[in-house]
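J.: Quick one, fold the following:
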Amino acid sequence: MFKMVLSVIVISLSTSVIAEGIEPETVIENTISLLIAKKTNEAFDYAISSNKFFADKKADVDRTKLQFISFIQQVGSPTNCEKLASKTLIQRIRKDIYICLSEMQPFEIHFRFYKQEKFWVVQSFSYSSDTDELLDSSIEMQISNSK
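T.: As a prediction, this is how the structure comes out:
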């Protein structure tokens, strides 16, 4: 089985407003739908689309986008993504983790949001192919719960 160990690539977008009134669930659902539809470019662009600092970080964003596209080309587009966890702190900070199943191997997608005064903003979007730690910790949790 092909195993790609890739360091987590994160794009921090501390002040990127998706759109007024759009909730994190919508951002996540649309990004994942585009990935499953094999529209990797569009999925990446959508996940970070409203970064008002795009011009300042364009080179970094373009480099990360190429790495993400290359990763998806190597493992294949996901056929399914399922939520593993969602945690909200003080009703203003939120992280969602999804596991996506592709042809070659599973991978994780992480979304981090921050709620400014009125609107949620994307703080970061990242992915990782290293799902071993996640699997090991869930097995350990299942064993300890069964005792």
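
J.: Please count neighbours and contacts with C-alpha atoms only from this point.
T.: Fine.

J.: Can you get me the start-to-end distance on stretch 13-24?
T.: 14 Å (C-alpha to C-alpha, to the nearest Å).

J.: same question, stretch 120-135
T.: From its first residue to its last, stretch 120-135 covers 30 Å (C-alpha to C-alpha).

J.: and for comparison, fold this next one:
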Amino acid sequence: MSSLKYIIAVIIIISTGVAGYLGSKSYTTSDGFYCTANVNLHKHNNMLSAVLNYHMEDGQGFLTLNGEYYENEIKTADVSLSKQFRYSERHGEYILSQKPDGILDVTPEDKSILVDFIPDFYLTSSIPSHHIRIKNLKKGAWIFTTAPVPYFVCTDY
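T.: Got it, this is the predicted structure:
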């Protein structure tokens, strides 16, 4: 009798584990991605060396940027930006739009530097939308093509 109880307990434990796994898979989405990119953006003799993190899922997006600003190869500032937005996607074409009451965290000093390197959409809440192309290169890697930001590859983090 004791071995029957043991077998039933093992079956219940395994069934619960399988049900939990299948349930968690049903709540995950194929829409969206999380990725990071290291970029060096140049304008004349100035450079922004930054780490970009994109978190995009179910029409909600979030960008963080942390970087160092160089003038004539001399580091003059650390910069950061956090931006929350909405997006819609069709065949790799993304329209980003402002999220009412969304997060926009950038200091006036950082904004004055970043305005030369990234689109105004990310620096203000007054630009209604921004178009970008994001193509899946392979599992865990996407290429971003948008002006004036140059092409960069963003990979799973």
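
J.: Let me see the TM-score of these two.
T.: The TM-score (TM-score structural alignment, normalised by the length of the first structure) is 0.28; 64 aligned residues with a C-alpha RMSD of 4.4 Å.

J.: for the second structure, longest helix please?
T.: helix 2-27 (DSSP state H).

J.: Over to the first structure?
T.: Max-length helix for the first structure by DSSP H is helix 54-75.

J.: Now do the buried residues in it.
T.: Buried residues in helix 54-75 of the first structure, counting neighbours by 16 or more other C-alpha atoms under 10 Å, are found at 54, 61, 64, 65, 68, 69, 71, 72, 75.

J.: where along the first structure do the strands fall?
T.: 9-17, 80-89, 93-101, 106-115, 120-128 (DSSP state E).

J.: Are there helices or strands packed against the last one, and which ones?
T.: Think strand 120-128 of the first structure. When contacts are defined as 3 or more C-alpha pairs under 8 Å, 6 or more residues apart in numbering; DSSP states H and E, strand 120-128 of the first structure sits against strand 9-17, helix 40-48, strand 106-115.

J.: Go through these and pick out the most buried.
T.: Comparing those by mean neighbour count (mean count of other C-alpha atoms under 10 Å), strand 106-115 comes out on top with a mean of 21.

J.: does the residue nearest the centre of the second structure count as helix, strand or coil?
T.: What sits nearest the mean C-alpha location of the second structure, by C-alpha atoms, centre = their mean, is residue 54, with 0.9 Å. Following DSSP: H, G, I helix; E, B strand; the rest coil, the label given to residue 54 of the second structure is strand.

J.: Now it. Nearest residue, chain neighbours left out?
T.: residue 63 (4.7 Å; C-alpha to C-alpha, 6 or more residues apart in numbering).

J.: so that neighbour is in which element?
T.: strand 60-71 (DSSP states H and E).

J.: coming back round to it: I'd like to know which elements the longest helix of the first structure is packed against.
T.: strand 9-17, helix 40-48.

J.: could I get those as CSV with distance to residue 83 of the first structure?
T.: Converted to CSV, those look like this (distance: least, C-alpha to C-alpha, whole Å):
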stretch, distance to residue 83 of the first structure
strand 9-17, 19
helix 40-48, 16
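
J.: among the ones you listed, which is nearest residue 25 of the first structure?
T.: helix 40-48 (11.7 Å; C-alpha to C-alpha).

J.: who touches that closest one?
T.: Helix 40-48 of the first structure is touched from outside by 13, 16, 18, 27-28, 30-35, 65, 69, 72, 77, 122, 125, with contacts defined as C-alpha atoms under 8 Å, 6 or more residues apart in numbering.

J.: ok, now with 7 Å
T.: 27, 31, 34, 35, 65, 69 (C-alpha atoms under 7 Å, 6 or more residues apart in numbering).

J.: Looking at these, spot the one nearest residue 89 of the first structure.
T.: Checking the contacts of helix 40-48 of the first structure one by one against residue 89 of the first structure (C-alpha to C-alpha), the nearest turns out to be residue 27, at 18.8 Å.

J.: hang on, residue 115 of the first structure packs against residue 89?
T.: No: if you go by C-alpha atoms under 7 Å, residue 115 of the first structure and residue 89 don't touch, sitting 10.5 Å apart.

J.: What are the buried residues along stretch 57-65 of the second structure?
T.: 57, 60, 61, 62, 63, 64, 65.

J.: Off-centre distance for it?
T.: Mean-position distance between stretch 57-65 of the second structure and its chain equals 5 Å (C-alpha atoms, centre = their mean, to the nearest Å).
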